[in-house]
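Novice: show me how the following folds:
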Amino acid sequence: MTLALRVAESRDLNPLIRLLRLRSDDGAVLPGYEPGAHVRVQVTLADGKQDWRHYSLVNLQPGADLRTPREYVIAIRREDTGRGGSRFMHTVQAGDLLTIEPPRNDFPLRAGTAVLVAGGIGITPLASMAVQCRAAGQPVRLHYAGRSRALLAFLPELQDLLREDLRVHADDEAGAPLDVQALLDACAWNDTLYVCGPQVMLDAVLAGAQARGWPRERVKFELFSAPPASETEAGYEVVLSQSGRTLRVAPGQNLLECLEQNGCDPMFDCRRGECGVCSVAVLEGEIEHRDYFLSDAEKASGKVMQICVSRARGPRLVLDM
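Specialist: Coordinates of the predicted model:
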């Protein structure tokens, strides 16, 4: 199922982030959602091919009924070195028609004290969570970090909403990135963390939580993008055991993209190594795991991998597909 929605508003929030407000032409109620949800938007890349990108839904109105919304709001950070989806979204103007899939939530808000940790555009799902917590009387604190205040979207609205429960960190003011270890040290035993931001931030939070012996379910997270494959990474051979085909993953190429380019139709969703949909059994070969879904034991077994982000550590992989 897809929806054709009209862009009612398109404006820049700062030099890197554009806000889009989407509505049905007839003003109809749209499928409902909960804080943390995202939609998939069809984009056109520079080579003319169409693809899909995930964007979190933003709600900054405490009284809004998200069960019966009449508009969706998304915000997109332009990534000039990305695959082209964000560059396309930054060309979208009011009056344009976009094709989207209805909301899906892989990052739900739970009961209890919420400590929200946002890095840059990672604020988009967490802003909606902050509003929901305030409306429901749920304890909440938001740590919002970025390179500078000028690049932090929705900052005035969040300051009005959260006041002393908003902690803003600007790298250019502090002279250093957010001190994740101090943030974790300040958490109470029953706080649940919700983290969305760049990989370096998430890695620091997860490593710090593990070092403190926190249970895995205490840290909920979502990456806003997966790091692109490096052009310096060596290529390797992939054997598909069920069909007998042998494919060559080019240097710097993503395994999932290689499979798609060669006519395969693997299951996948997030393309960020979070959801587990693209899990594939590995019959031979050493894996360089880059996902956030598999447990340490599953990674150590070498029997399964997430093909959207992980790759071969050696010259050859044999997959059960």
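
Novice: alpha carbons only for contacts and neighbour counts from here, please
Specialist: OK.

Novice: got the buried residues for stretch 164-181?
Specialist: Applying a neighbour-count criterion of 16 or more other Cα atoms under 10 Å, one finds 165, 166, 168, 169, 170, 178 buried in stretch 164-181.

Novice: one more sequence to fold, the one below, so I can look at both together:
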Amino acid sequence: MTTHRLRIVARTPLTDRIAEFTLAPAEGGTLPAWEPGAHLRVALDEGGDRAYSLVTFGPVPEAPERYTIAVQREDDGLGGSRFMHGLGEGDEVEITAPKCDFPVAAGKPALLLAGGIGITPMISMAHALKAAGTPFTLHYAARSQDVMAYREELAESLGDSLALHFDDVAGGPIDLDGLIAAMGSDQHLYVCGPRPMIDAALAKAEAAGIPRERVHVELFDNASAGADEGDDSFEVELASSGEVFTIPPGKSIIEVLEEAGHDLIYDCQRGDCGICQTEVLEGVPDHRDVVLSEAERAEGKLMQICVSRAKTPRLKLDL
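Specialist: Model (predicted):
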């Protein structure tokens, strides 16, 4: 995996909890180009990494000299945001080359739904759609105006294509039912934000009969094992070798298998890209992803092993 050593050349507060970081190569030069909706991964000092979407209000340069990300501090999170918020100008970080699991469908009208810090990938996506002349609307929701990053910049650059929603003013969350019901027959839906918003949008889109291939999500949640209070250990049997592993609370199937030396294919570790999808041969999975449809979840034949767990004592997987 290609990595780059970058220096923080600017840190700008956007809200009380969100800071923007501008990163440039520590030794100078240019960086790999990236696709609107892409993210990079920042290595943490205690091990592991966290994904952050790249931000631009204009075209993506073919040979960018800088990357921009925005990070919301989560005091009860897993430590990635605290690590980033402990850094300042001049500090250096190790990052992976950008990757896009949340691309824009070329030429297709779009409904973009962003909740909170989920706005970050939507910024480059909205401006790419605008530059291409593709019809779109960006609906950006937050609890209140003061926690909304980039509000003024987006209003200036997107004009009537931007709709802002403040829960405290509207008296409740954004009207997902109305927005999804009004979608056109060829319109694509893109959703990024907190898990409850994504779950609700997926359920409503499925109920409205919108084909899954026209619904795209990115989950802004770095809880790598999808941990819930009260989780129990369970066993995973690998069909190829018969090996059995115990998956304890707080660790994912991927983490346990990698520690045992197995080479797995995955990316987001948040349950929204679908790359780690695995066939379930025996047992009942406890789905915690945002990839599978309700019908696929009910069938129980597939699971995302980065976040999902088990409702039975053992799962036998096609690995």
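
Novice: hang on, the earlier thing: in strands only, show me the buried residues of stretch 164-181 of the first structure.
Specialist: Among those, the members falling in strands (DSSP state E) are 166, 168, 169, 170.

Novice: alignment lookup: residue 86 of the first structure to the second structure.
Specialist: Using TM-score structural alignment, the equivalent of residue 86 of the first structure in the second structure is residue 81.

Novice: what about that match, neighbour count?
Specialist: Counted with other Cα atoms under 10 Å, residues neighbouring residue 81 of the second structure total 22.

Novice: now do the contacts for it.
Specialist: Each residue near residue 81 of the second structure by Cα atoms under 8 Å, 6 or more residues apart in numbering is listed here: 71, 72, 73, 74, 75.

Novice: now it, what's its secondary structure?
Specialist: Judged by DSSP: H, G, I helix; E, B strand; the rest coil, the three-state class of residue 81 of the second structure is helix.

Novice: and the contacts of residue 81 of the second structure, which are buried?
Specialist: Here, 16+ other Cα under 10 Å leaves 71, 72, 73 buried among these.

Novice: can you tell me which of these end up in helices?
Specialist: Among those, DSSP state H puts none in helices.

Novice: need those in CSV with distance to residue 51 of the second structure, can you?
Specialist: Below are those laid out as CSV (distance: Cα to Cα, whole Å):
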residue, distance to residue 51 of the second structure
71, 10
72, 12
73, 14
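
Novice: can you tell me which of those is closest to residue 116 of the second structure?
Specialist: Among those, residue 72 lies closest to residue 116 of the second structure (Cα to Cα), at 9.2 Å.

Novice: quick one, what contacts the aligned partner of the closest one in the first structure?
Specialist: Alignment note (TM-score structural alignment): residue 72 of the second structure maps to residue 77 of the first structure. The neighbourhood of residue 77 of the first structure, defined by Cα under 8 Å, 6+ apart, consists of 16, 17, 18, 86, 121.

Novice: any idea how far the equivalent of residue 144 of the second structure over in the first structure lies from residue 14 of the first structure?
Specialist: In the first structure, the residue paired with residue 144 of the second structure according to TM-score structural alignment is residue 148. Remark: distance between residue 148 of the first structure and residue 14 of the first structure (Cα to Cα, to the nearest Å) = 11 Å.

Novice: next: residue 256 of the first structure.
Specialist: Taking Cα to Cα, one finds residue 256 of the first structure at 33 Å from residue 14 of the first structure.

Novice: which of these two has more residues huddled nearby?
Specialist: In this view residue 256 of the first structure and residue 14 are compared by other Cα under 10 Å, and residue 256 has more residues nearby, 22 against 14.

Novice: what's the counterpart of the more buried one in the second structure?
Specialist: Checking TM-score structural alignment: residue 256 of the first structure goes with residue 254.

Novice: which strand or helix spans its match?
Specialist: Secondary structure from DSSP states H and E places residue 254 of the second structure in helix 253-259.

Novice: quick one: residues in contact with that helix.
Specialist: If you take Cα under 8 Å, 6+ apart as the criterion, helix 253-259 of the second structure is touched by 225, 236, 245, 246, 247, 264, 305, 306, 307, 309.

Novice: now with 7 Å, please.
Specialist: The set of residues external to helix 253-259 of the second structure that reach it, using Cα atoms under 7 Å, 6 or more residues apart in numbering, is 247, 305, 306.

Novice: dump these into CSV; add neighbour count, distance to residue 269 of the second structure and secondary structure as well.
Specialist: Listed next are the contacts of helix 253-259 of the second structure as CSV, based on neighbours: other Cα atoms under 10 Å; distance: Cα to Cα, whole Å; DSSP: H, G, I helix; E, B strand; the rest coil:
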residue, neighbour count, distance to residue 269 of the second structure, secondary structure
247, 21, 16, strand
305, 27, 9, coil
306, 28, 5, coil
